[in-house]
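Participant: Predicted model, plus sequence, below.
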Amino acid sequence: MNDMACVSLGLNGGQGEMFFVYTPEMVSLLSKVLTVNSKIEVLYKSLPRAARDCYSRNCLIDEIMMTNDIEGVRSTRKEILDVIEAPDDKKNKHSRFEGLIQKYLRLLESDAGDIPLNSCKDIRNLYDEIVLPEIDDCNKPDGEIFRKGSACVISATQQEKHKGVVPEAKIVEYMSKAIEILNSEQLPLLVRIAVVHYLIGYIHPFYDGNGRLSRFISSYMLQKDLNPLIALRLAYAIKNDKSQYYKAFDLCNDVKNRGDVTPFILMFLEMLEHAAASIFTRLDEGMEVLYYYNGLVGKIKNADERNVIFFLIQNKLFASERFDIQNIANLLDCSYGKAKKILEGLIKEGVPIKRKKPSRKYLFSVDLNDISDYLEKYQD
């Protein structure tokens, strides 16, 4: 433990004193993530507003669905979108996932302020807000802050894989150390996030919901250094490679590993790199297609009509959900009535805009091939 590249975490697990080693691979991964992040920043800022909003919202919904799905909690895109789009005067704090969704929304707000993560009580407050409403009564915390009973991780074959820290006093001690690591500026932020992500899984401070809690904390901290889109791809990346994710936990928990957390950090950074690379590719390809359509819609002289068609194209390229009239009105910065009139006028003129009403409101979209054919032949 005297090696300059070896860092002690100040915690003693069942397998010995926990530590990690700065390996060349770790340094390389840190560099790669930051390099791709810089490229994403440039691309993201060059996207039109509608494309940015659509892709951000799409990533947000995906992330919330994935973080729930990893732990077997069912959620739908519609119920998440309903909470996101509810007017402030109609928000219901008792809606499913309200607390979780509102916290994730803050990751996209540059002026949302900090979420306190300075004490065990702060962790409990965050847990109560984003996880507790979905926890069964039998699994709700029964200690002063965390759990007072034992908890363990069970495998798919119902075998005990890992036993969480006990008693509660020791949980408080270990979580306090994890919080200290999270806020320490002596280590690179991405390494701190990976370490604390592992520690929450190791400590298992609650009977249920530890995964959702640690993933949100990781995403929240990631957006401090990286583009929020990367922070909103963590659960998605984990879901896509769950076997490697859990394998890294198992390896670091193994007594034979002697407390070395390096494998988990490397796995975590690899997931971030893959997530960042996929985002860059998606934005780069989308930007190229947008450039083509931007040239086509330039033929339309009426600015409002041109903008509405281009908004619908961006929506098709970067989102799974269709626009409603209010979405268009917000982008045009006009009244609902004016946006409705423009859409109806375009449809009447023969612009191939699809309109459907699956519930209370009409939704609008375009088929890219159809709109391309229409614009290629368009004569004002």
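Facilitator: Arrived safely, thanks for sending. What you see is a predicted model; the values in this text were computed from it and never measured.

Participant: can we go C-alpha only for contacts and neighbour counts from here?
Facilitator: Noted.

Participant: Relative to residue 61, how far out is the most centrally placed residue in the chain?
Facilitator: The chain has residue 232 as the residue nearest its centroid, 2.2 Å off, counting by Cα atoms, centre = their mean. Counting by Cα to Cα, to the nearest Å, the gap from residue 232 to residue 61 is 9 Å.

Participant: so who does residue 219 touch?
Facilitator: Residue 219 makes contacts with 107, 231-232, 234, as judged by Cα atoms under 8 Å, 6 or more residues apart in numbering.

Participant: Take this one as well and set it beside the first:
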Amino acid sequence: MYQSLLEHYNRSHEEYLKEYNRRIHSYSSVKLPFLIKADSGEELLEAFYVNHAALDLLHDQIIHRSQIIKRLYKELPAPAFKAYSSTKLIEEVLGTLALAGVPSSPADILESIEQLEGYRVKPNRAGYFEIVQAYYQALDAKVYDIEEAVDVLIAIYHKFNFRHSALEHERDPGYTSRIMAYLNDYPAPVLYKIAVIHFFMSHSSSDRQGNDFVSRYFSSLHLIHELDSLTGIALSATMYKNKASYQESYVICGDARNHGELTFFCEMFFNMIYIAQQELLIDLKTKQKKLWKLQELLNQIEDEDGRAVTYILGQHYIYSAQGGGLPLKELTILLGKTAYFVRKASEDLLHTGWIEYVKRKPLELILTREMRGLLDEN
């Protein structure tokens, strides 16, 4: 683990000065076009990071893993793809809201997703629709307006936060433009630039919680664009699970004794992405095995329509957040068939023990407990 300058300061002042001079004048030192205002006092520090070998290796591993995630994700059948996207989106929104101090539940976010996808007519009273919509737009956008996205997130933050303290993006109209100029024009690998921007967007004013809420979305937006959608919507969830490390990096890098060095923050940021990808790969490969098992079991169903219904229900069980049943309306959309088709195809499946009712009115179906057990066997 890379040692911050603050750690050197705590051991020996002489060693600290020597180490600072070695780092700031190193060939691998990258001086940034930003100044850090120390958490204690008004001191402004020249920001820099050291592009050391271990950090570069981590960067390359992230790029490589993203390619594997893309391949595994693109191989998913459409219903599995949809269910897994919703699962990860729920986790991400829960994570970023929890870090912002906003109480929420998986049911709140799921209701917003259902509303957005047209499965729920009644508006979500909890008010999470806007943030889910913002992440949907990030996932769908080929070309996106960053300043517009940031404005949306600021409005959402104020809606939840109620303090209405002005964030840096509101106090300084040119703030986002300067950040974008750095992202687009500065000669450095893009993941380093995203990490640096994440720090400055979060650290730039007294309302760190609010700025951090916006910066996490900003980072996700760019990771979706630069890496892959799953990595992009796993960032906040991972940061929340590793909250102590995430928050410690701000404390260390915002300390005047750390002298403006952001290497420790970049390493933390890369580690969060790496951990998120590691968990995604394990999860995707585990679910892939279950999907293969489901496909083998389907060979036992002679009726083609019955196989189609069971395959959809199986994918939903494997890849969805709640692993529960599917209502009739969603089944008809996923199958591209009528309600009559679903009811008719389900009759034999219900009698032969492949599927069962979650409820009859409105109709909701699920794989039987026995079938779910077969899929969950190692």
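Facilitator: Great, that's in hand. Note that the coordinates shown come from a computational prediction; the quantities given were computed from them, not determined experimentally.

Participant: follow-up on the earlier one: how about the contacts made by the aligned partner of the residue nearest to the centre of the first structure in the second structure?
Facilitator: Aligned counterpart of residue 232 of the first structure in the second structure: residue 233 (TM-score structural alignment). Applying Cα under 8 Å, 6+ apart, we find residue 233 of the second structure in contact with 88-89, 92, 220, 224.

Participant: Any chance of JSON lines for the residues you listed, columns secondary structure?
Facilitator: As requested, those are exported to JSON lines (DSSP: H, G, I helix; E, B strand; the rest coil):
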{"residue": "88", "secondary structure": "helix"}
{"residue": "89", "secondary structure": "helix"}
{"residue": "92", "secondary structure": "helix"}
{"residue": "220", "secondary structure": "helix"}
{"residue": "224", "secondary structure": "helix"}
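
Participant: mapping these onto the first structure, which are still in contact?
Facilitator: Retained in the first structure (both residues aligned by TM-score structural alignment, their matches' Cα atoms under 8 Å) from the contacts of residue 233 of the second structure: 88-89, 92, 220.

Participant: Out of the residues you listed, which is nearest to residue 371 of the second structure?
Facilitator: Nearest to residue 371 of the second structure among these: residue 88, at 24.4 Å, using Cα to Cα.

Participant: OK, contacts around the aligned partner of the closest one in the first structure?
Facilitator: Aligned by TM-score structural alignment, residue 88 of the second structure pairs with residue 59 of the first structure. For residue 59 of the first structure, the contacting residues are 229, 232-233, by Cα under 8 Å, 6+ apart.

Participant: Identify, from the residues you listed, the entry nearest to residue 290 of the first structure.
Facilitator: Comparing these against residue 290 of the first structure with Cα to Cα places residue 229 closest, at 19.2 Å.

Participant: Only the buried residues of the helix ranked longest in the first structure, if you could.
Facilitator: Of all the segments of type helix in the first structure, defined by DSSP state H, the longest one is helix 262-297. Buried residues in helix 262-297 of the first structure, counting neighbours by 16 or more other Cα atoms under 10 Å, are found at 262-280, 283-284, 286-287, 290, 293, 296-297.

Participant: for stretch 319-337 of the second structure, same thing?
Facilitator: 319-321, 323-332, 335.

Participant: roughly how far is that stretch from the heart of the chain?
Facilitator: Remark: stretch 319-337 of the second structure is offset 23 Å from the chain centroid, using Cα atoms, centre = their mean, to the nearest Å.

Participant: quick check, residue 55 of the first structure in a helix?
Facilitator: Yes. Under three-state DSSP, residue 55 of the first structure sits within a helix.

Participant: who's in contact with the closest residue to it other than its chain neighbours?
Facilitator: Spatial nearest neighbour of residue 55 of the first structure, chain neighbours left out: residue 318 (4.9 Å); criterion: Cα to Cα, 6 or more residues apart in numbering. Residues in contact with residue 318 of the first structure, defined by Cα under 8 Å, 6+ apart, are 51, 54-55, 58, 286.

Participant: change it to 10 Å
Facilitator: Taking Cα atoms under 10 Å, 6 or more residues apart in numbering, we find residue 318 of the first structure in contact with 50-59, 282-283, 286, 312.

Participant: what's around residue 89 of the second structure, how many residues?
Facilitator: Neighbour count of residue 89 of the second structure, defined by other Cα atoms under 10 Å: 25.

Participant: Ok, the one 5 residues further on next?
Facilitator: Residue 94 of the second structure is surrounded by 22 other residues when neighbours are defined as other Cα under 10 Å.

Participant: Quick check: it touching residue 237?
Facilitator: Yes. With contact defined as Cα atoms under 10 Å, residue 94 of the second structure reaches residue 237; the gap is 7.1 Å.

Participant: With that, I have no additional questions.
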